[in-house]
Structures are given as structure tokens and as C-alpha cells.
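> Here is the input, now give the coordinates:
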Amino acid sequence: MRKFTQIFSALFVALLGFACARQDALYKAIKAGDTQQVAQLIANGEDVNKHYKKENERTPLMLAAIAKETDIVELLLQNGADVNDTDINGSTALMIASVGGDTELARILLQNNANVNLADKQGFTPLMLASRRGNIDVTRLLLTHKAAIDTTNIYGETALMAASESGYADTVYLLLQVGANVNKMNTEKETALSLASANGHTDVVKHLLNAKSDINSQNNNGASALMKASANNHLETVTVLLEAGANPNLVDKIGYSALIAASYDGYTDIVKILLKYGAEINNRINEKGEILAGETALMAASRRGHIDTVKVLLAAGADVHIKNNNGQTALKHANYKKHTHIVNLLREAGAKE
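Model (predicted):
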């Protein structure tokens, strides 16, 4: 019995090794783009739906899609490859083609009944993935195959948000043309406009505004598109938003306005245009009349040592006597941080200890 067990074990190991060798052969053939070798291995009984652990449980079809080996993809599909099989992350071959921008590959997969609306474990669909990469031809193809436009992932993001955040204006325009919801919000209450503004994608912002995006929408933290653009020093985007009617005096949940945010980082050109469009220079309350932290733009710029911004604010009438909730003035901030040049400016403007 013991001898039989030893023989069986040896045979099992040998068979396992042989199977692994064959699987490795298919893997290598796909990686090498050797269609003839792949065909031979399939004819010899190779499993076309094998999952490779070392490749995140991807199948031969997925590996061929990654390598953009269209002939091998077709060969695998003709021999029973599951077009909708998924890897460890829930990704399909169509998702791989969508990310890679391979329109012909995506077309072949769709013709072989790839599920256009299947989502991965994070809720990303092929349309979202193609849109995020600005792969407009694939995006257009997916839409012709009835891809759901406003489906959301686990973060509440849509294809339009993905394209907007990444700055692909042509893709954004296409999605808007087919009816994408311009005011849909993600889990953080960010809209496509807010995401585009934060990244300074001005052309995208223009498309979204033309589609009637809510220009003064605020996220979970109370930040608007204008605040996001101002805080990130995107002058052109700020200008477009202000010209379109963005409210420069909205404040977030800690009482920061676009002006305070720009002053904090010394974005002087942003400060200038915000003031031009009516930003309240001494405002330190929110729309409910709450003072919150009580900080002003002048305090923010003084504390951070931005002398050019301080000069602009003083010239525009910033009040040097206002105190925050801790009784601190702009002068006290500047003194504490040892910004002597700003201390002198503030004293010249009438500030006192």
C-alpha cells in the first residue's frame, strides 16, 4: 500500500509538472504573440479559460488583450474563451481594451457578446475606464453598444466625472451630447465641474457650463468649483467661472472663501481677479451668519508671509484691525511668524499691537 501511494504521488507530481509546463507554454506563446503556437496548444487540449495566479487571476484572453494581440484574441474566442470572465479585481478583457484605447479589440470583444455594462469590484465599467483615459473612439463604440451613461462606481463617479477630472474635453463633449447628467454628484458631493475646476481643465469647464452645470454647487466640505480652482492657482479657470457668474463669496464649512484660500497660498493674481468680481475682502462669516474661525484674507496672507498678496489686500481696503476668534489680528500673525517685512507694512497701514 505504501509503495502504491509513493507511485501515485510520483505520478501526480509528474502530471502536475506536465500540466504546468503546458500552461506556461500557452502563457509564453501569448506573451510572444505567437499565434501559430497558441493554435497548436489549443489543438492539444490547452484550457483557454485557465486563470493565472501570477497574473492576478487573468485568463489567456485577458493576457492577449493586454498584449493587443488581436489575432490571438479571435483565436481564443473561436475556441471557447469566456469573453466575460474576470480577474481578481473583477476586470474583463473589454475593460482592458477600454483602458488601452484599442478600438478594434473592443469591437471584436463586443461582437462576441462582451457585456458592455459589467463593472469591476470598484464599480468601474468599460465606459468609465475609456472616458478616464480620454479614449474617445472606444468611448463612442461603447455608447453605440448601449453602454449605460450615468452608472456610478463605489465612489459615486460617472464616466462624465472621470473624463472631466482627467481633462479630456472631446470625451466630455461627447458624453454631454448623448445625455450625461452634468449635475450628478459623487459620494463627496463633487460634480464634474468641481473636479474639472480643481485640476484647471478650462476647456472642460466651458463645456460643462454650456451644459448648464450648477456653478455654485458645494461639496461635503462646502467647497465650490471656484474655491477649488482658486486654491489650486488655476487663473484661467477662475476667470471663466467668475465670468459665468460664480459666487465669489461662498464659504466652506470652516469659513474659508475663495479669496481666503488664494490669499493663504499667495496666489496674488487670483486674489486680484476675485476682488475685481466682488469678493468681500473682510468677510469672515458664512451664509448662516456664523463667524466660524473668524479668519480674513489679510490674516491668511500675513501669517504665511505673502507680501505681494498683503500689498494687494491692503490697497483694496483690507481691515487691519479685525481679530479672529482667538483675538489675533493680521499683525499678531505676522509678528508670531517673524515676517518683519509684513509687520512693517501692516503698521504703516495703521495696525497696532
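
> CA atoms for contacts and neighbours, from now on please.
Fine.

> Show me where the stretch 151-300 of the chain has its helices.
159-166, 169-177, 192-198, 202-210, 225-231, 235-243, 258-264, 268-276, 297-304 (DSSP state H, counting those that start in this stretch).

> Where is the longest helix in this structure?
In terms of residue count, the longest helix belonging to the chain (DSSP state H) is helix 2-32.

> List the buried residues of that one.
Buried residues in helix 2-32, counted by 16 or more other C-alpha atoms under 10 Å: 22-23, 25-27, 29-30.

> Among these, pick out the one closest to residue 207, please.
residue 30 (42.5 Å; C-alpha to C-alpha).

> tell me the contacts of that closest one?
Residues near residue 30 by C-alpha atoms under 8 Å, 6 or more residues apart in numbering: 38, 60, 63-64, 67, 69, 72.

> now swap in residue 192 and tell me
By C-alpha under 8 Å, 6+ apart, the contact set of residue 192 is 160-162, 164-165, 182-185, 208.

> so can I have JSON lines of these showing neighbour count?
Listed next are the contacts of residue 192 as JSON lines, based on neighbours: other C-alpha atoms under 10 Å:
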{"residue": "160", "neighbour count": "32"}
{"residue": "161", "neighbour count": "31"}
{"residue": "162", "neighbour count": "24"}
{"residue": "164", "neighbour count": "32"}
{"residue": "165", "neighbour count": "23"}
{"residue": "182", "neighbour count": "23"}
{"residue": "183", "neighbour count": "20"}
{"residue": "184", "neighbour count": "19"}
{"residue": "185", "neighbour count": "21"}
{"residue": "208", "neighbour count": "25"}
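
> Residue 195: which of those is nearest?
Taking C-alpha to C-alpha as the measure, residue 195 sits nearest to residue 165 out of those, at 4.9 Å.

> one more to line up against the first:
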Amino acid sequence: MGNSFGCSASGERLVSAARDGDLVEAKMLLDCNPCLAKYSTFGGLNSPLHFAAAKSHNEIVALLLENGADVNSRNYCGQTALMQACRYGHWEVVQTLLLFKCNVTRADYLSGRTALHFAAVNGHVRCIRLVVADFVPSAPFDSINGQSNGDGSDASNIKSKYDQSALSKFVNKAADGGITALHMAALNGYFDCVQLLLDLHANVSAATFHYGTSMDLIGAGSTPLHYAACGGNLKCCQILLARGASRMTLNCNGWLPLDVARMWGRHWLEPLLAPDSDSTIPMFPPSNYLSLPLMSVLNIARAYGLQSSITCSDDAEICAVCLERACTVAAEGCGHELCVRCALYLCSTSNIPSLLLGPPGSIPCPLCRHGIISFVKLSGSPAKEIKLHLSLSLCTPCMLHSREAVRSTPTSTSDIRKNRVASVSPDFFCPVTCSPFPSVALPLCTCSEGLCPTCEPHEVATQEESPNRSQPASGDQNKMERVRLEKASCSSMFWGRRSCSREHQCNSEINA
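Presented below is the predicted three-dimensional model:
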């Protein structure tokens, strides 16, 4: 279908330009035929937008979207450009896609994974922060409730509960087999992702399902603590226990997290996971990757764009951070003014603890270190004087594929804040699909100081070898070990051959 929008040779040239990051070639092709932005490779595997997003060519991503490429287009596996950017950790591309109002709740065809799953499975915490931006209001719930009085208090309480409900539903959306983003981050030992997801109301007791293809080597009914025990990261287990995870939860195989740790040879976890453990669990502060003002500045950038140069009058204040653009936003509280581009970059990248600055998630002001919880648009410059930058002009629809009837554009920042969650349809929170979940590489040792003294190197290809070499022999243990080895000897732990083949085709095309 995509090949009909232009010459196949020109489309392949655009694909090559998107893959290689050749912006000049891409501009020339799209100037001649803007409909090439909708081109897809033979068989519909990937579009130029998928290539550019996977390869972190941010300017080409924006160029394609300006020329009518569908920001939510899917490849052969049902994956969007946002999923590809989150898979490889290209947070700047994620930021651009969000500015073009991509749908973060879409799930792929293979296993019901969202962009949040792709970011969590590879430990890209900045991508997680950006993906949930439209669900985290730019003011803490406690302060909203504390500042309200009279009749407004009830409305504020209802509003905050709705925001928390939408956020929790999105963060806990399960893929095939009931696997959540928290399961995947815990399995692979990304403790910063685990900490952020828990702060975003991830369910620490979520259990995998008995249907679908979950991690067979652990078993259905497993919690994130079971997965963390398999992964072997001590800090992940500590964070989960500190947030309410139970050592006594049995999965459908009758295994405790301690049993899973023993099966996989994670002996350093046994003192912590033992049911009668007296190990001291440290207290963990809120994640440094929370970002309260991100929603406010993201909505301002969507409504007014980013200034690429100084276009205001001589009396306009210049941003003290970049010294290039005029100030367009101000931080609530300290009142310091920045350009929207610098404010957006600050909210997307900051990971400084905010305990001494303000509520969790506040961002330190670069000029006075005051905790910022929200940005507001400056009223000094009319909107017509703010020229949209090429890479952030919002959704100029293709004349042949107008989407104005289904897209509603807020007319003011207040409307954006009021409708920040209304655009998320509950229909997107669909049940998990019957397709298997993708493969995840299991780390054999995830200690931050290197290999553990009791851990010997293993080859990934020889999965038939037992990682547990120091357990006492017993009938039950041998039976469990035999079951584990039988399941490990199959061609893949998580996914079927058909799904493996489909995703391999898409990925091999991108990485060719």
C-alpha cells in the first residue's frame, strides 16, 4: 500500500536516507514528492519513520512528520516509531514524537507490548520518564489537595484520583502472559527503572498469568520479586521489598522468590530473600527521574512550538541558558524565565535529587536551584510572533489524508491542562493478546562491582548447563531442576517461532 504513493526507487532512496541520516537527500526527495513520507518497504516491514526513529535521526523524524507521515504508523509487527525509539533509548526522538502527539498507549501485534515495555526491558529510564509525561500532572497531588478549600476541595480530590487511576492503569498495562514493565525492569536488573516505575504507582504484587507465554522458567503467578530473584540484582530486590513486596508469595509452581534465586544460582540473594531473613533493608528516596514540570512545558511546546532563533523585539529577555532564543516560559515559584527549548531539555534530562528543593519530582532551576514544579507561558509575546521551528511545527496534514476531523487542537494552555488525560481513551487499555512475549537476555551476574565470587562465567548458548552448582541434592530439587532444563532446551524461552521470525524480519531490515 505504501509503495503506491510514489516511485519505488524514490521510496527506497528515502528509506536509505532515513537509515543513514542523510538529511539533505531526505529533504530533496520529500520536496519532490511529500507523499513519499508514507512509503514503506516491500512487504510493509518498516516505514522511513521507523528507520529514522530506530537510528536516532531526530531531524529526519521531524521532517517526515511535517510531510504527512503518520506518527502512529505500524510496521509488520504492529510496532510504532515510538516503540522503536524506546527500544534503543533515543529519548530525543521520543520527545519529538510526543510533541507531534503520538499515542503512547498502543500495543504491538506480537505480544501486546507498549512503548513502556520496550523502554523498561532495556533500561532506558529517560524514555520511561517521557512516555508517562501526559499522565503526571505538573503539580504534586498533595499540594493540589492542600491548596484547595471549600467546594473546590472535592473536585480537586476527584481530579487527583482520576489522574492517579489513569497513570496506574497505563504503567500496569500487562503484555502477553501478564508481564508488566516492572517485571521486565526487575528481571534485567535496572534498579533505576524499577524505582521510577514504583514511584509511578506500578503494582509491586502484579502476577503473571497462567495463559500466554510468560517466562516458563519461572512460572505463572510470579511477581516482580520472582523476576528480580532470577535476574540476580540485589538492589532491585531491596527496592521491591522496601516498597511492599512479599518474600512469602508462591507462584503457580509453588516456588518462593528464594527458590527462584537458588535455581538460577543467585546465592548472594539468599540472606535477603529467606522467609525468616533479618537483613536490613535500606530506605530508598523517590526516584531522581521523576519530573513534575514536564507535562506543562511539553504542552506549551505543542501549542506554540520551539523558537529556533531570536524573533522578538529588542526589549525581549534572552534565555540565560542558551543565550540564543527569547524567553517564552517562566518557572512557577522563583519566576525565572527560559526559552521553551531549554526548559524542555531541562525537564527531560535532569536527575538531581529534589528532596531539598521541593516535592519529589521538582526540577532545580538552573539559575537559583529553586524546585520547579510547573512552567507557565509568558504573556508578553503574542503567539503569532513565535515561529514554529521546522522540527516542531505541529501536524500539517497531508492534503490527501486530512485528519482534522479526528484531531482536536487545544486553544490554550489551560485547556491542555484540563484535558491532559481526557485524550487517553479507556479502549486502549485492552486485555493482553494471545501472542507470546519477546525474548529477554538474562544476565548471569548483575553485580555492580563485577562478577560475584561464587558466580562463574557461563556461555549463553549452553543453556542446558545448570547455573546452580552448589545446591544439596534432593528429590524435589532434582525434579525442579529437570523441569527447568527441559524448558531451557527449547529454541526460545519466551516466544514462539512464528513471532520470532516476524520480529526478526523487521529488526534485521533496520539493522542491515
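
> related to what we said a few turns ago, mean per-residue distance, whatever helix or strand comes next after the longest helix of the first structure to the second structure?
Beyond helix 2-32 of the first structure on the C-terminal side, the first helix or strand identified by DSSP states H and E is helix 35-43. Following the fit onto the second structure, the mean deviation recorded for helix 35-43 of the first structure is 1.2 Å by mean C-alpha distance after the TM-score superposition for the first structure.

> elements contacting the helix or strand that helix 35-43 of the first structure is followed by?
For helix 35-43 of the first structure, the succeeding helix or strand toward the C-terminus, using DSSP H and E, is helix 60-66. Helix 60-66 of the first structure is packed against helix 2-32, helix 70-78, helix 93-100, with contacts defined by 3 or more C-alpha pairs under 8 Å, 6 or more residues apart in numbering; DSSP states H and E.

> Please tell me how far residue 17 of the first structure sits from residue 27 of the first structure.
15 Å (C-alpha to C-alpha, to the nearest Å).

> before we move on, back to that, which of the helices and strands packed on helix 60-66 of the first structure sits closest to residue 108 of the first structure?
Residue 108 of the first structure sits nearest to helix 70-78 of all these, at 7.4 Å, using C-alpha to C-alpha.

> what range in the second structure matches the closest one?
Taken onto the second structure by TM-score structural alignment, helix 70-78 of the first structure occupies residues 58-66 there.

> and that stretch, how far from the first structure on average?
Looks like 0.6 Å for stretch 58-66 of the second structure (mean C-alpha distance after the TM-score superposition for the first structure).

> Which positions in that stretch come out as buried?
Here stretch 58-66 of the second structure shows 58-66 as buried, counting by 16+ other C-alpha under 10 Å.

> Also stretch 104-113 of the first structure?
Neighbour-count burial for stretch 104-113 of the first structure flags 105-110 (criterion: 16+ other C-alpha under 10 Å).

> How about stretch 237-245 of the first structure?
237-242.

> And for stretch 32-46 of the second structure?
33-41, 44-46.

> so which pair among these is furthest apart in space?
Distances among the buried residues of stretch 32-46 of the second structure were taken as C-alpha to C-alpha; the most separated pair is 33 and 45, at 21.4 Å.

> Tell me which residue of the first structure matches up with residue 113 of the second structure.
In the first structure, the residue matched to residue 113 of the second structure (TM-score structural alignment) is residue 124.

> From what I see, that match and residue 153 are in contact.
Yes - at 5.4 Å, residue 124 of the first structure counts as touching residue 153 under the criterion of C-alpha atoms under 8 Å.

> In terms of neighbours, single out the busier of these two.
The residue with more neighbours, out of residue 124 of the first structure and residue 153, is residue 124; 23 against 19, by other C-alpha atoms under 10 Å.

> how close does residue 246 of the second structure sit to residue 209 of the second structure?
Distance check for residue 246 of the second structure against residue 209 of the second structure: by C-alpha to C-alpha, it reads 18 Å.

> Please apply the same query to residue 376 of the second structure.
Distance from residue 376 of the second structure to residue 209 of the second structure, by C-alpha to C-alpha: 44 Å.

> Likewise for residue 6 of the second structure?
46 Å.

> do residue 72 of the second structure as well
Distance of residue 72 of the second structure to residue 209 of the second structure, computed by C-alpha to C-alpha: 29 Å.
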